[in-house]
Structure formats: structure tokens, C-alpha cells
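**Student:** Turn this into a model:
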Amino acid sequence: MADPIDPSGLGRLLSETMSALGQFGGGPQDDVVPPEGVGEAADGMVRAAVAPPGRVTALALDPRVMRMASESLAEEITRAVNGALADLQEKAAGAVPGQVDLGGLGDQLRRIQEDAGRQLTKFTDSLIEAQDRLARQGGK
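**Tutor:** Below is the predicted model of the structure:
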């Protein structure tokens, strides 16, 4: 006779799989605030803020910069935006979790797959056995 089926076995395997995948993916993304890059130019009179995927979210100009030649002002705005993009890139690189042990994750998932195969085999064997018993009882 087959071993009794552990009804929580499949749920446990699913939980283990999700946990293993969570290690790879870094977990839920709902709580994550995207980084923001900030840059300044013209001695702080031009300030820019950017957010992924490279959008300018704010541009602040001190009224004194309006006295600058348009070419100079354009250069300072460009410098502030580029500084903000560099800051964003640095912050985004720092937000990436450490290296994932793909070999370890693969081993974990392989073990979970093997456990799931054994559980499904037990479940199928039990169903076949129950079907055979019902057929024998119906023949009497």
C-alpha cells in the first residue's frame, strides 16, 4: 500500500518554490521606491532631478540664470541633467542586490522538482488504488 498522502506536501513545495524564486527576484516590488538622481550646475542655480527610465522629473532655475546668454544657460542645464543622470545611474547600480548564487538556486529548484514528482506519484498511486477498490466493491 502506498504511503499516506501528505495533503500539505504540495502546498509546502509551492511555498519552497516561491521562496527560492523570491531569492532570485529580490522579492515584492510594491514597496520599492525608484531611485531619483539629482544634479546641479551654475553654482547650484540650476538643479535637475531624474527618475527611471531617464525622465527629467524636475528642473529648477534660479531667476539669476536668466541673465546668462542662452548658450551658457543651455550648457548649465545640460550639465545639471547629465549630473542627475549620473547620480541616478550610481544609485540604481547600488540598488541591485548582491550576486545571486544561480548554482545554489538551481540545486534548490531541482530538489523541489524531485519532491513534487514524488508527491504527485504518491497522489496518483493513491487515486489508482482507490479506483481499484471501488471497482472491486462494485463487482461484489
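**Student:** CA atoms for contacts and neighbours, from now on please.
**Tutor:** Fine.
**Student:** now the longest helix along the chain: how far from the chain's centre is it?
**Tutor:** Criterion DSSP state H: the longest helix present in the chain is helix 102-138. Relative to the centre of its chain, helix 102-138 is centred 31 Å away, using CA atoms, centre = their mean, to the nearest Å.
**Student:** try stretch 68-81
**Tutor:** 37 Å.
**Student:** What lies in contact with it?
**Tutor:** 38-42, 46-50, 56, 65-66 (CA atoms under 8 Å, 6 or more residues apart in numbering).
**Student:** all strands for the chain, in order.
**Tutor:** Taking DSSP state E as the test, the strands found in the chain are 37-41, 46-51, 55-61.
**Student:** Could you dump these into a markdown table with distance to Leu120 and mean neighbour count added?
**Tutor:** Shown next, in a markdown table, are the strands of the chain (distance: least, CA to CA, whole Å; neighbours: other CA atoms under 10 Å):
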| stretch | distance to Leu120 | mean neighbour count |
| --- | --- | --- |
| strand 37-41 | 51 | 23 |
| strand 46-51 | 47 | 23 |
| strand 55-61 | 50 | 14 |
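**Student:** quick one, which of these is nearest to Arg118?
**Tutor:** Closest approach to Arg118 among these (CA to CA): strand 46-51, 48.0 Å.
**Student:** now the other sequence, so there's something to compare against:
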Amino acid sequence: MLGEGGFERQLVDVRALLRETISRASEEGRDEPGEYVAEAADGRIRVTVGTDGRVGAVEIDPRVLREGAEYLADEFRTAVNAALDGRGEQNRTDEPVPDLDALNSAVERLQDQSIRQMREMTATIGEVMRKLHKS
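**Tutor:** Have a look, this model is predicted:
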């Protein structure tokens, strides 16, 4: 059984983990798992869409330029749209996204309430023990 200090330490650790998770989520962009790369023109055009939804990199093999401007434009558009579609698929989920700030607040309230209750119980047990020793 945990004493007052052990229980409080666990709650402090949980809150620290939540703060770290919240911080990491905001740095990475919440619900955005990473970049997505798509290819077109038989792999001669590669487009990377970043976590912010913007095109991050475009790689074009110089040999594809021989195909002409219209072909290049069509294939480039195909690669960009495929990258955007793939990124959208990565971000889809049927699972609800937890509100980490609300969860952190709830744990904080739980910690405060638990510490108060633990102190009250400790005081009551101490009082009972004193009475038993007097008898």
C-alpha cells in the first residue's frame, strides 16, 4: 500500500508525463504523424508533403524534362495530389483525440483532492493510535 509520499509521487510523475506529451504534440503538430512522399512519371518525379500540409520537397529527374511541359505539369500535379491524398489518409482516424490539457487539469484536481484526503486519513489514524496507546 502506498503511503502519502508514494501516492503523491505517482501523481506528480503522471502530470509530468502529461506535460511532456502535450509539449511534444504541440512541437510536432498534433494529429500529424509525419511527411508523405508520392511519385509520378514512373518515379522520375517525387513530391514530399510535410507535417504542416505544405509541399516540403520536389525532386525531378532531368530526363523527364524531355517529355515536354504539358506532360511534366500533368505528372507533377498527379504527384502533389497523391502526396496530399496519402497524407490525408494517414491523418484519418475513427478514434477520438484526447484533450491532453483537460486530462492534465483533471489529474491535477485529483492530485490535490487525494493529498487532502490522505492527510485527513493520516491525521485520523494518528489520533486513533494515540487514543489506543492511552487506554
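**Student:** Throw the strands of structure 1 into JSON lines and include distance to Gly22 of structure 1, thanks.
**Tutor:** Listed next are the strands of structure 1 as JSON lines, based on distance: least, CA to CA, whole Å:
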{"stretch": "strand 37-41", "distance to Gly22 of structure 1": "27"}
{"stretch": "strand 46-51", "distance to Gly22 of structure 1": "25"}
{"stretch": "strand 55-61", "distance to Gly22 of structure 1": "29"}
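**Student:** can you tell me which of those strands comes nearest to Gly138 of structure 1?
**Tutor:** strand 46-51 (70.1 Å).
**Student:** follow-up on the earlier one: report the two of the contacts of stretch 68-81 of structure 1 separated the most.
**Tutor:** The largest separation in those, counting by CA to CA, is between Val50 and Met66 at 22.2 Å.
**Student:** okay, now Val12 of structure 2: neighbour count?
**Tutor:** Here the number of neighbours of Val12 of structure 2 (other CA atoms under 10 Å) works out to 15.
**Student:** which residue in structure 1 lines up with it?
**Tutor:** Counting by TM-score structural alignment, Val12 of structure 2 lines up with Leu14 in structure 1.
**Student:** Please tell me how far its match sits from Arg136 of structure 1.
**Tutor:** 35 Å (CA to CA, to the nearest Å).
**Student:** Same check on Gly103 of structure 1?
**Tutor:** 49 Å.
**Student:** Could you do Asp107 of structure 1 as well?
**Tutor:** For Asp107 of structure 1, the distance to Arg136 of structure 1 equals 43 Å [CA to CA].
**Student:** Over to Arg110 of structure 1?
**Tutor:** Following CA to CA, the distance that separates Arg110 of structure 1 from Arg136 of structure 1 is 39 Å.
**Student:** Neighbour count for the two, which is higher?
**Tutor:** Remark: of Arg110 of structure 1 and Arg136, Arg110 carries more neighbours, 13 against 10, as counted by other CA under 10 Å.
**Student:** Please list all residues in contact with that one.
**Tutor:** Counting by CA under 8 Å, 6+ apart, Arg110 of structure 1 has no contacts.
**Student:** Show me the helices in structure 2, by range?
**Tutor:** 4-28, 69-91, 100-134.
**Student:** Of the ones you listed, flag the one that's most buried.
**Tutor:** By mean neighbour count, with neighbours taken as mean count of other CA atoms under 10 Å, helix 69-91 ranks first of these at a mean of 16.
**Student:** how much does it stray from structure 1?
**Tutor:** Compared with structure 1 after fitting, helix 69-91 of structure 2 has a mean deviation of 1.7 Å; criterion: mean CA distance after the TM-score superposition for structure 1.
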